[in-house]
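Chemist: below is the sequence, then the predicted model.
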Amino acid sequence: MEPARKVYLQPTPVRIWHWLNAFGIVTLIVTGAQIRFPEYIQLFSGYKSAILLHNTAGLVVAVSFSLWFFYYGVVARNMLKIYVPSKDDLRFGIGRQAKFYLLTYFLGWPNPHHPTPENKFNPMQKSAYLAIMFVLMPLIALTGILLTNVSPLRELVILIGGLKILVAAHFLLACCLCAFLFTHVYLATLGRTPLAYIKPMWTGWEEEEPDRHSHPAA
């Protein structure tokens, strides 16, 4: 049997960003849960410690976001190509990929998407990452900054509706991020092996997935 061919999909800056971002987001979720429900969750030494760690994790995520934006926008200059779905992706690709995740994967059919360095995300990934990176994350960051209640921003907080509105918005946005995170981790296990899609985020190299059955990638 010939060894599986490998393709280099994840450059070093992307892998560094990914794990910084993952560490920061998990820390934000855990500390945010304690801040939101201090009477039920006491994972850290106190409420103030949770806030301090939460804010620090927010800075880590902001730095990692800047690294991601700089790499794709300035160094690689392929951000739009990587993250924006094409017309074909929107018309046919999302449905085809959803069918794979929900049905044909369990029948042993091959993944309809074959990643390349120029097109490494399937249509569902493109759509999800576009919404997460350009809508959800900026909104979470904005509401989080406003919740610090610093003097120059208080008029804006009042204009929006006050701290209660901001707390509710920040919490709902964080719940959306949690839902994405759980889905992301689950879908990452649907490769040829449970770690097939996770290893490339450590090594940069992904093995090309052979057709598991002779069925077409419908």
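Modeler: Perfect, thanks for sending it.
Chemist: contacts, neighbours, all on C-alpha from now
Modeler: Noted.
Chemist: now the strands for the chain?
Modeler: Using DSSP state E, the strands found in the chain span residues 6-8, 205-207.
Chemist: looking at these, which one is packed in the most?
Modeler: strand 205-207 (a mean of 19; mean count of other Cα atoms under 10 Å).
Chemist: run through who's touching it.
Modeler: Residues from elsewhere that reach strand 205-207 (Cα atoms under 8 Å, 6 or more residues apart in numbering): Ala4, Arg5, Lys6, Val7, Tyr8, Leu9, Gln10, Ala196, Tyr197, Lys199, Pro200.
Chemist: for comparison:
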Amino acid sequence: MANEKLYLYPLWIRIWHWLNAALFIILLLTGISMQYSNPENPFLISFELSVQLHNICGIALSINYLLFIFGNLFTSNGKQYKMKTKGLFKRLYDQSVFYLFGMFKKQDPPFPISLENKFNPLQRFIYSTAMYIGFPIIIASGMAMLFPEIIIPQLFGVSGLLVTALLHAIIGFVLSLFLFIHIYVCTIGNSIISNFRSMITGWH
């Protein structure tokens, strides 16, 4: 199985993945720029350009997310995000132990990649949480700030706009952590670039 060549990533997944990554990185950089700069004192990117790019890329990311949803609804890729609750914590524990210790001892992974399971249990849990909880929240909160007239004026006695902005920033921070962890995990394949090559060619 270790030497078997598997076609895991169809063209639509690769297009969606790289577009999603590019848009998210631009949103991260422009979001940081808006957070830590003002019109007179730009941080990374000028404030005005950051706002424009953030809005455009936010809309593009939302449309791209629909590609992900429809793709998972109408192709077999959707089953990769379904989790069986029975024995879940045991599977998460086993995979975590492998990442922390086993792979450094050259042990075989407890859940080898296959056509039926291209994600190990920990990946499936994290990816499903990010894509089906994190992304909807950050998209919805971003759209609400783009059209602030739809935000509830008061929420539990606090400004609805403030709550929305905080939620957007917090989820953005959490997803940015996911991005960096995702990139690191991608480097621990057969070689540092093998997983990146797979997302270009489709073959694992």
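Modeler: Looks like it came in fine. Please read these numbers as outputs of a predicted model, since none were measured by experiment.
Chemist: out of the strands of the first structure, which gets nearest to Thr56 of the first structure?
Modeler: strand 205-207 (31.6 Å; Cα to Cα).
Chemist: for Asn78 of the first structure, see how far away Asn119 of the first structure is.
Modeler: 10 Å (Cα to Cα, to the nearest Å).
Chemist: do Thr183 of the first structure as well
Modeler: Noted for Thr183 of the first structure: a distance of 26 Å to Asn78 of the first structure, by Cα to Cα.
Chemist: cool, Lys87 of the first structure as well?
Modeler: Going from Lys87 of the first structure to Asn78 of the first structure by Cα to Cα gives 18 Å.
Chemist: go on, Leu147 of the first structure?
Modeler: The value you get for Leu147 of the first structure to Asn78 of the first structure, if Cα to Cα is used, is 34 Å.
Chemist: if we can go back for a sec, more neighbours, Lys87 and Asn78 of the first structure?
Modeler: Applying other Cα atoms under 10 Å to Lys87 of the first structure and Asn78 shows that Asn78 carries more neighbours, namely 13 against 9.
Chemist: grab the nearest non-local neighbour of the most centrally placed residue in the second structure.
Modeler: Closest to where the C-alpha atoms of the second structure average out (Cα atoms, centre = their mean) is Ala130, at 5.5 Å. Spatially, and ignoring its direct neighbours in sequence, Ala130 of the second structure is nearest to Leu175 (7.0 Å; Cα to Cα, 6 or more residues apart in numbering).
Chemist: what lines up with the one you found in the first structure?
Modeler: Under the alignment (TM-score structural alignment), Leu175 of the second structure pairs with Leu177 of the first structure.
Chemist: and that match, how many neighbours?
Modeler: Count around Leu177 of the first structure with other Cα under 10 Å applied: 18.
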